[in-house]
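Undergrad: Quick check, what structure comes out for this input:
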Amino acid sequence: MSSSLVDAKIDSKSVEAEGLPELPSSSSFKGEENKISRTPIDYSSVKAFRTTLATRLKTTFTRRFIYCLIAGQVISWCITGTNTLTTSLVNNGFNAPTTQSFFTYFALFIVYTPYTIYRYGFKGWGQLLYKDGWKYAFLAACDVEGNFLVVKAYQYTNLLSCMLLNAWAIPSCMFFSWLLMKVKFRWTQIAGIFVCICGLGLLVASDNLTGKDWEASVMWKGDVYMIAGATLYGFTNACEEFLVRKRPLYEVVGQLGMWGVVVNGIQSSALEHNTWFEITWNGPVAGFLVAYTACMFILYTLAPLVYRSSSSVFYNLSILTSNFFGLLIGIALFGYTPYWLYFVAFVVIIVGLIGYFWFTPPEEEAAIDVTRPVYVNQVESESSEHIAGLAIGDLVKSQQQRETAV
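TA: Now for the predicted structure:
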């Protein structure tokens, strides 16, 4: 095989780096992206106002924005589902949150890592572990500890503090996005963030007015845990966005799952090994665990797509609606009485999400350049050249044998 054919083969695989169905990336919207321009709204007359407003809405609600908005709300539903299922697990005697998360990382590992090996080959995957494994191990450790600290916070502080301090993940994510990707936030985006946080405030007020709060045992300790966990959430979201804008999704999520299994497995063995023998392993517990893992699997798969198509900050704003969806589940399953302020809060958060991209389209976020690692292509090139050399050698040998026979 000639070197030009080898290069052509590598380039074609680089173009097909993803190989999995995803939300459209920037390349899918090139035609649409060129048409996007935020028309100023004309207030000179009613007719001019209506015309320019209609144009602005059309350029705001692009396919890409609608995909991001819907995906964000699906993730919010997944978070609501995991909260409900965790409550069901605790009620059935399963109180091992770190062990509970282990199944999520294991599911990500067994689905995405084999596919990564298929795409990269064993040598390429080995090079990935050798060259970049430490980055993914650090990311997984931060993700595991963020989940652990937030769960611990709920044991010490009250619901009001948890909800408010968990919003610290938003400015934390903004800071790390600026640090890693040099993202510049316009005043309109900051205004959209402010509106979303106002919606969160209404949700917190609704929970407080309906008596859902509880007494804090050691409030300062719970608050410290929550701030630390929210900071790690912001950090891991921004880091994962940085990675999925440059690397295939299956590589990033597969590595996160693999190293998450290692870190989470060590931590759960150290902290919860005695609890394993106290748990009643029965059908309902197994069913809740499977459902919880399925919700988290969807979340960890969709989140990087939202990061890539919009941003990790937009992701954090989107999941603020999870409390509203929790109310809907409470009405359906537990007979909760809906409080009118919840619905207002939901509308306010959605308005904030629209406002975030009202002047700045998602196409103007950090650049997307998804390619396989250079060292994987080099390994494949060497392999292809070796195979080509063997093929040529076989042809020469066969020719020599024919000549000898003659």
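Undergrad: Going by C-alpha atoms from here, please, whenever you check contacts or count neighbours.
TA: Fine.
Undergrad: Determine the three-state secondary structure at residue 217.
TA: Assigned by DSSP: H, G, I helix; E, B strand; the rest coil, the conformation of residue 217 is coil.
Undergrad: The residue nearest to it when sequence neighbours are not counted and residue 226, how far apart?
TA: Nearest non-adjacent residue to residue 217, counting by Cα to Cα, 6 or more residues apart in numbering: residue 156, 5.0 Å away. Computed as Cα to Cα, to the nearest Å, the residue 156 to residue 226 distance reads 10 Å.
Undergrad: quick one, which of these two is more surrounded?
TA: residue 226 (32 against 21; other Cα atoms under 10 Å).
Undergrad: For the more buried one, give me its contacts.
TA: 149, 150, 153, 162, 165, 166 (Cα atoms under 8 Å, 6 or more residues apart in numbering).
Undergrad: try 6 Å this time
TA: 150, 153 (Cα atoms under 6 Å, 6 or more residues apart in numbering).
Undergrad: For the stretch 151-300 of the chain, which segments are assigned as helices?
TA: Using DSSP state H, counting those that start in this stretch, the helices found in the stretch 151-300 of the chain span residues 159-166, 169-181, 187-209, 219-244, 249-276, 283-309.
Undergrad: Make TSV out of those helices and add distance to residue 98.
TA: Putting these into TSV (distance: least, Cα to Cα, whole Å) gives the following:
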stretch	distance to residue 98
helix 159-166	19
helix 169-181	21
helix 187-209	27
helix 219-244	14
helix 249-276	5
helix 283-309	13
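Undergrad: Can you say which of these is nearest to residue 323?
TA: Set against residue 323 and scored by Cα to Cα, the helices of the stretch 151-300 of the chain come closest in helix 187-209, at 7.1 Å.
Undergrad: just the helices of the stretch 151-300 of the chain: most buried one?
TA: helix 219-244 (a mean of 23; mean count of other Cα atoms under 10 Å).
Undergrad: how many degrees apart are it and helix 169-181 in direction?
TA: 40 degrees (axes from the mean of the first three to the mean of the last three Cα atoms, to 10 degrees).
Undergrad: The helices of the stretch 151-300 of the chain: which one's closest to residue 41?
TA: Using Cα to Cα, the helices of the stretch 151-300 of the chain put helix 187-209 closest to residue 41, at 14.7 Å.
Undergrad: List the contacts of that closest one.
TA: Contacts for helix 187-209 (Cα under 6 Å, 6+ apart): 342, 345, 348, 349, 352, 355, 356.
Undergrad: what about 8 Å?
TA: 160, 163-164, 167, 213, 317, 320-321, 323-324, 339, 341-342, 344-360.
Undergrad: Please generate a structure for the following sequence too, so the two can be compared:
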Amino acid sequence: MVSGATPAPRMEAQKPDSPAPHQLEDGADSTTRSVTTKETARPMVRFDSPSWLLKSLWARFASIWTKRFVLSLLAGQLVSLCITCTDVTTTELVNRGWVLPTTQTLFLYFTLFVVYTPYTIYKYGFVGWGKVVFYDGWKYCILATCDVEGNFLVVKAFQYTDLLSCMLLNSWAIPTCMFFSFFLMRTRYTWTQLAGILICICGLVMLVVSDQLTANGGHEVHDKAKGDLFMVIGATLYGISNATEEFLVRKSPLYEVLGQLGMWGTLIIGTQAAVLEHKAIVNVPWNGPIAGLLLAYTTALFIFYTMAPIVYRLASAVFYNLSLLSANFFGLLFGLFLFHYRPFWLYFVAFPVIIAGLVCYFWSATPESQGNVDPRSPSYIHQEDDKKDSPAGRG
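TA: Here you go, the predicted model:
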């Protein structure tokens, strides 16, 4: 722990026959709340005969396409498109001589803070929000530190290496996220999930080969080794923050997690920007196109940060990171128009291969099996409410 205070425990899950409605948050229903009791097994694959094999394979394939899986697949592609937009806008900002990585992401954290913190105060009360900061703030500070420095290093990497290298090296977040998911939540992976990861990586390799054969470029590369190192360290921090945020968001309301992330992120990166970029901020160009790019970057990243916890709940942080691999496909689509890329035929095969890997990831396992989703506001909030509602408190 960072502080000497002992955080009060969160409320234990109530029995199904005696729910506490005032403690359930985010409109969570039985689909997401009781995943440990409503997990559905996949149909067995039968090898009795060729016809039975085909029928059972089709039944297994059809069982994957539940509402929850489809939503997680679509949400994953939305965040993938958002991250591509941030990569492209960052590349354009670098090309225009606007290189302030900490200031650039400061806008994001401040937006998260001003949107989600007031709603948290509305739900908990100002005193309740203060207790969240006092008891659980150290957790969110660690999350924000990993996230802020990951964003800083990733944006910094664009100064030294090219767009595609940045997106490819960012995939290092996958094994990092797997390790910390196991460490924090004891997540177990089936062989089909590992196979799905390998299939997604194969799709990524196709994009790499396509890029190398066509010699696609981006902005001028100044120090590729340095930029690649920044990207690898940033991807490692991303993996840590993704697993940590999934751990938190499965237990806490979205607005609490995002509001705290925005608050601590604003404090950390605001201080960092004041130290590192107070001189450079007056030397970079400030004009209409720059403002438009910053607005696009912040909007895309705000949507990205809002949707990511939803994907964590619907599936997992690892599935989320696998979904981001398709950002390389979307990145090349942008590259066709902005950077005049010339696609190789493997480029068109890579995207369906990545989607096939995402389907394979849940060939045996189910989204419900990835962890319990039981978002509840902290127990100390309701202890205060109970005191106010008691006869002694009213008297």
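Undergrad: Which members of the contacts of helix 187-209 of structure 1 are classed as buried?
TA: Listed as buried from the contacts of helix 187-209 of structure 1 are 160, 163-164, 167, 317, 320-321, 323-324, 341-342, 345-346, 348-360; burial here means 16 or more other Cα atoms under 10 Å.
Undergrad: In helices, which of those appear?
TA: 160, 163-164, 317, 323-324, 341-342, 345-346, 348-356 (DSSP state H).
Undergrad: Please say which position in structure 2 residue 354 of structure 1 maps to.
TA: Under the alignment (TM-score structural alignment), residue 354 of structure 1 pairs with residue 359 in structure 2.
Undergrad: and residue 325 of structure 2, what pairs with it in structure 1?
TA: By TM-score structural alignment, residue 325 of structure 2 lines up with residue 320.
Undergrad: residues in contact with its match?
TA: Going by Cα under 8 Å, 6+ apart, residue 320 of structure 1 touches 76, 196, 200, 349.
Undergrad: Does the first one touch residue 317 like I think?
TA: No - in this structure, residue 76 of structure 1 sits apart from residue 317 without contact. The criterion is Cα atoms under 8 Å, and the distance is 9.9 Å.
Undergrad: Can you tell me how far residue 24 of structure 2 is from residue 87 of structure 2?
TA: Distance from residue 24 of structure 2 to residue 87 of structure 2, by Cα to Cα: 37 Å.
Undergrad: out of these two, which sits in the busier spot?
TA: Using other Cα under 10 Å, the more surrounded residue of residue 24 of structure 2 and residue 87 is residue 87, with 22 against 19.
Undergrad: What is the equivalent residue in structure 1 for the more buried one?
TA: Checking TM-score structural alignment: residue 87 of structure 2 goes with residue 83.
Undergrad: Centre of the chain to stretch 187-201 of structure 2, how far?
TA: Computed by Cα atoms, centre = their mean, to the nearest Å, the chain-centroid distance of stretch 187-201 of structure 2 equals 19 Å.
Undergrad: residue range for that stretch in structure 1?
TA: Counting by TM-score structural alignment, stretch 187-201 of structure 2 corresponds to 183-197 in structure 1.
Undergrad: With stretch 100-112 of structure 2 instead?
TA: Counting by TM-score structural alignment, stretch 100-112 of structure 2 corresponds to 96-108 in structure 1.
Undergrad: Residues contacting that stretch, please?
TA: So stretch 96-108 of structure 1 is in contact with 148, 151, 253-254, 256-258, 260-261, 264-265, 267-268, 272, 275-276, 289, 293-294, 296-297, going by Cα under 8 Å, 6+ apart.
Undergrad: Kindly report the same for stretch 146-161 of structure 2.
TA: 90-91, 94, 99, 101-102, 105, 166, 220-231, 233-238, 240-241, 265, 268-269.
Undergrad: how about a cut-off of 7 Å?
TA: 91, 94, 101-102, 221-224, 226-228, 230-231, 234-235, 237-238, 241, 265, 269 (Cα atoms under 7 Å, 6 or more residues apart in numbering).
Undergrad: How about stretch 293-309 of structure 2?
TA: 75, 79, 82, 83, 85, 86, 89, 107, 108, 246, 249.
Undergrad: Next one: the residue most central in space within structure 1 from residue 75 of structure 1, what distance?
TA: What sits nearest the mean C-alpha location of structure 1, by Cα atoms, centre = their mean, is residue 303, with 2.3 Å. Separation of residue 303 of structure 1 from residue 75 of structure 1 (Cα to Cα): 7 Å.
Undergrad: Same question for residue 32 of structure 1.
TA: Taking Cα to Cα, one finds residue 32 of structure 1 at 26 Å from residue 75 of structure 1.
Undergrad: which one of these two has more residues nearby?
TA: Higher neighbour count among residue 32 of structure 1 and residue 75: residue 75, with 25 against 15, using other Cα under 10 Å.
Undergrad: Of the contacts of residue 320 of structure 1, just say which sits nearest to residue 307 of structure 1.
TA: Nearest to residue 307 of structure 1 among the contacts of residue 320 of structure 1: residue 76, at 14.5 Å, using Cα to Cα.
Undergrad: Surely that closest one touches residue 316?
TA: No - between residue 76 of structure 1 and residue 316 there is no contact, the gap being 9.6 Å when judged by Cα atoms under 7 Å.
Undergrad: What's residue 124 of structure 1 aligned with over in structure 2?
TA: In structure 2, residue 124 of structure 1 lines up with residue 128, judged by TM-score structural alignment.
Undergrad: residues touching that match, list them.
TA: Contact partners of residue 128 of structure 2, counting by Cα under 7 Å, 6+ apart, are residue 381.
Undergrad: Quick check: which element contains it?
TA: Using DSSP states H and E, residue 128 of structure 2 falls within helix 101-157.
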